[in-house]
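*Asks:* my questions concern the predicted model and sequence given below.
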Amino acid sequence: MTRELHIVGGGMAGSEAAWQAAELGVPVVLHEMRPEVGTFAHRTGHLAEMVCSNSFRSDDDEQNAVGLLHWEMRAAGSLIMEMADRHRLPAGGALAVDRDPFAEGVTARLRAHPNVRVVPGEITGLPTEGSWIVATGPLTSGALAAAIAAETGQDSLAFFDAIAPIVYAETIDMSVAWEQSRYDKGETEEERKAYINCPMTKDEYEAFIDALLAADKTEFKPGETAGYFDGCLPIEVMAERGRETLRHGPMKPVGLTNPHDPGRKPWAVVQLRRDNKLGTLYNIVGFQTKMKYGAQTDVFRMIPGLREASFARLGGIHRNTFINSPTLLDGQMRLRSRPNIRFAGQVTGVEGYVESAAMGLLAGRLAAAELLGRSLAPVPPTTAMGALVHHITGGAEARTFQPMNVNFGLFPPLDEARGGRRGRRERYKGYTDRAKTDWQGWLGAAARHAA
């Protein structure tokens, strides 16, 4: 009888790892501490609950590395991507999902799988026996984080993640705001109107920046160093870097025309993206924050169109723990000091829902193959999946290791035949064409080995 695979953490990575291993015929025990032990960010006990954003980012599999990762995961039978596609919301060229039905769908599929057993409760230490995957994500419990730090013999690495507020749609003033995706991106009318836009004049923008800078903010504990992941910077931190930073970042006014005043170009624009299928909730795009709650309502109601806004959730900040994977993990994602334990997801130093789920997919397949007595060839580094795992298990500089989204800079260079010396569009198409061929080859070889 095949030994069980134990997975700690039922987020994106743990859920995907459980699904992949179970589909390969391995019995899986999925340990999830929620709802018995909660976190500041989670609201439910559902698996794969989304807490920061509801977006999987770009779905373009020819010109974008994360879109390519979507493609590779779909080709591998990803549960996370299946549920994302089933519960997707209009978001222009991005893949945004209706977060509650998405999590409910993942939970239902895993609980119904004959090879999966979901066990509630907190795991507080690193097991010495059995096959395990630790996929606890950025909100690893204090006890388990301490056990990991004790085993690795290093100080825990950490940075801070912030989440954005969510607004009730009925409280947005549509006599001021309007619906439009940037550059009218999207194939349908619904997608071309997937975002709500709130325009600002120069004076309104300057007053908003002043308020951001002056607002009360969450203070860090003594001894904590506030390092941030650049993809999730609080807006007030961006404002501190220069008064024009937000206007050239999440508040850039390009690609948008205000139908209420088409002859005047806004100085800045705040965008809101639909957060659920009903269209009753919208999150403020790029507005992660560490402002205190009272300050948030005051500052955000300065935004034209949000003067009377009511918030379903305010923003917040939390500590995100990850390990120095290049020094601690081998090419099979196993902890070098305890090869019976693999790590997956954000705790390995990848950043983003998709990247986390992708590393769960790979860890689940690697662990299942090992338990079934099979061997898998290394994932080609020319694929999005391979580029990520190569980065975290040895490709990155350990001394300066920081969380990383998937990007074409992680891929081996192209030869001239594939567009290596051509323009960006041809070069990116060369990366994706090569990756798709190599990923299909790897999946095919794995399937033949299993037959």
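*Replies:* Good, I have the coordinates. Numbering: from 1, shown residues only.

*Asks:* CA only for contacts and neighbour counts going forward, please
*Replies:* Will do.

*Asks:* residues touching residue 363, list them.
*Replies:* Applying Cα atoms under 8 Å, 6 or more residues apart in numbering to residue 363 gives the contacts 17, 133, 332, 333, 342, 343, 344.

*Asks:* so what secondary structure elements neighbour the lengthiest helix in the chain?
*Replies:* Assignment by DSSP state H gives helix 424-450 as the longest helix of the chain. Contacts defined by 3 or more Cα pairs under 8 Å, 6 or more residues apart in numbering; DSSP states H and E place helix 424-450 against helix 65-75.

*Asks:* what's the closest of the contacts of residue 363 to residue 272?
*Replies:* Taking Cα to Cα as the measure, residue 272 lies nearest residue 344 of the contacts of residue 363, at 31.3 Å.

*Asks:* could you check how far the closest one is from residue 357?
*Replies:* Distance, residue 344 to residue 357, using Cα to Cα, to the nearest Å: 8 Å.

*Asks:* report the two of the contacts of residue 363 separated the most.
*Replies:* For the contacts of residue 363, and using Cα to Cα, no pair is farther apart than 17 and 332, which are 13.8 Å apart.

*Asks:* comparison target below:
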Amino acid sequence: MTQQITVIGGGLAGCEAAWQIASRGVKVKLYEMKPNAYSEAHHLPGLSELVCSNSLRGDSLENAVGLLKEELRRLGSLFMEAAEATKVPAGGALAVDRSLFSEYITKKIEQHPLIEVVREEVTEIPSEGIVVVASGPLTSGALAEKIGELAGEYLYFYDAIAPIVAADSIDLSKAFRASRYGKGDGDDYLNCPMDKEQYERFVEEILKAEKVERKSFEKVVHFEGCMPIEEMASRGVETLRFGPMKPVGLVDPRVGVEAHAVIQLRQENREATMYNLVGFQTKLTWPEQKRVFSTIPGLEQAQFLRLGSMHRNTFINAPRLMLATCQLKSDPRVFFAGQITGVEGYVESASSGFLAGVNAARLAKGEELTVPPPETAIGALAQHITNAEADHFQPMNVNYGLFPPLPGKKIKKKEKRGILAQRGLEALEKWQPELKKDRAE
């Protein structure tokens, strides 16, 4: 038996890394601080808790995240196995029941004979042996300091969580069921329409509402892909109408036209008893959230099961510190995985954990490490975070702009994405046999 690998963090990346390591016949000791200690954003005792949303985003190959999910499916990802087993209706997106998702992964991890789960907080990075640091964007203070010492520098930005309301408290005489452009079953979302006057008054209330004050020593840097609604509203009265409140593709069947603006509610669990306010991440104080969001047509009597909140996300400067194999340049026995590397999003975090787990297992077995082809989504993301401009590095979702360009003449966007997706899957198939060899049967 090869040496045991330590994985720090039982989130998406840590669990995926642990699963891939164990699947290759190497023992794993997986550390997770819950339920003994919780971050400000976590609440469930299980592993792989989804925090700010239950959506894993679009499933179509027209979107790079759809390609990334398809690649992970083909590669034997535990994350994707759990997502498929616990999915809920979400139009053209893949969304899951968060509790069932966490329970599924927790059971699989705890039952694997080569994985030992240790429920305690890690405050030091082991000085010997192979280590995968997947402590997440909410890394606790003591460990964050040690990471800072080891890595030499780390950055941070602020992320926000959207509210959840009880389904039976939504006024269905005002909210209508529809998916944008009729995708999915056509009625996977609830939509709260606003006319021009209602919308402008709503924006005004958001702007004057009380916000949570930051600490004096903290510099707020928001990630563009998860911008608080009040930050968007401050950029102009029309900004929200071109963002999360975009009415395009949502026709109210009762009147036959699009509203001026729409708030979409997405099913949060399989029983459809909870709905998430799509794109409504916020740092408004909780009393102000109740006051302002209760002015939304259909939510006047809404019961808020979870209110939005703000938290600091820690990530390292991966272009300066990491190799594309997920190893730390200054100490190659240490791997980093997940959002702490600067990938943004659930799927991207799992993808990072997959690659770190594969390479950690290979290192333990004395095998050559591997880097995915840059034509694949998993490879394009890995290449980006380790080759981006270090002085202005910010977290990044996977997107087709990260992929190597297509040769030849200019191609229409939709056609181009299809070609990129096909090229990526072909590159994956050539890389995949290399991975299958080292999996334990």
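*Replies:* Noted; the coordinates are in hand. In this text, all values refer to a predicted model and were calculated from it rather than measured experimentally.

*Asks:* the stretch 251-400 of the second structure: helices as residue ranges?
*Replies:* Counting by DSSP state H, counting those that start in this stretch, the stretch 251-400 of the second structure has these helices, from start to end: 286-293, 318-321, 346-364, 377-387.

*Asks:* okay, buried residues for the first one please.
*Replies:* It stands for helix 286-293 of the second structure. Buried positions in helix 286-293 of the second structure, judged by neighbour count with 16 or more other Cα atoms under 10 Å: 286, 288, 289, 290, 292, 293.

*Asks:* just to revisit the earlier point, from the contacts of residue 363 of the first structure, which land in strands?
*Replies:* Among the contacts of residue 363 of the first structure, DSSP state E puts 133, 342, 343 in strands.

*Asks:* got these as TSV, with neighbour count columns?
*Replies:* Shown next, in TSV, are these (neighbours: other Cα atoms under 10 Å):
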residue	neighbour count
133	28
342	25
343	28
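
*Asks:* any chance of JSON lines for the residues you listed, columns distance to residue 125 of the first structure?
*Replies:* Converted to JSON lines, these look like this (distance: Cα to Cα, whole Å):
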{"residue": "133", "distance to residue 125 of the first structure": "13"}
{"residue": "342", "distance to residue 125 of the first structure": "14"}
{"residue": "343", "distance to residue 125 of the first structure": "14"}
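
*Asks:* and the equivalent of residue 377 of the second structure over in the first structure, what is it in contact with?
*Replies:* Residue 377 of the second structure maps onto residue 384 in the first structure when the alignment is built from TM-score structural alignment. By Cα under 8 Å, 6+ apart, residue 384 of the first structure lies in contact with 65, 66, 68, 69, 72, 406, 411, 435.

*Asks:* more crowded one of residue 17 and residue 332 of the first structure?
*Replies:* residue 17 (35 against 22; other Cα atoms under 10 Å).

*Asks:* wait, isn't the more buried one in contact with residue 361?
*Replies:* Yes: using Cα atoms under 8 Å, residue 17 of the first structure makes contact with residue 361 at a distance of 4.8 Å.

*Asks:* for the helices of the stretch 251-400 of the second structure, which one ends up most surrounded?
*Replies:* helix 346-364 (a mean of 27; mean count of other Cα atoms under 10 Å).

*Asks:* where does that one end up in the first structure?
*Replies:* Taking TM-score structural alignment, helix 346-364 of the second structure hits residues 353-371 over in the first structure.
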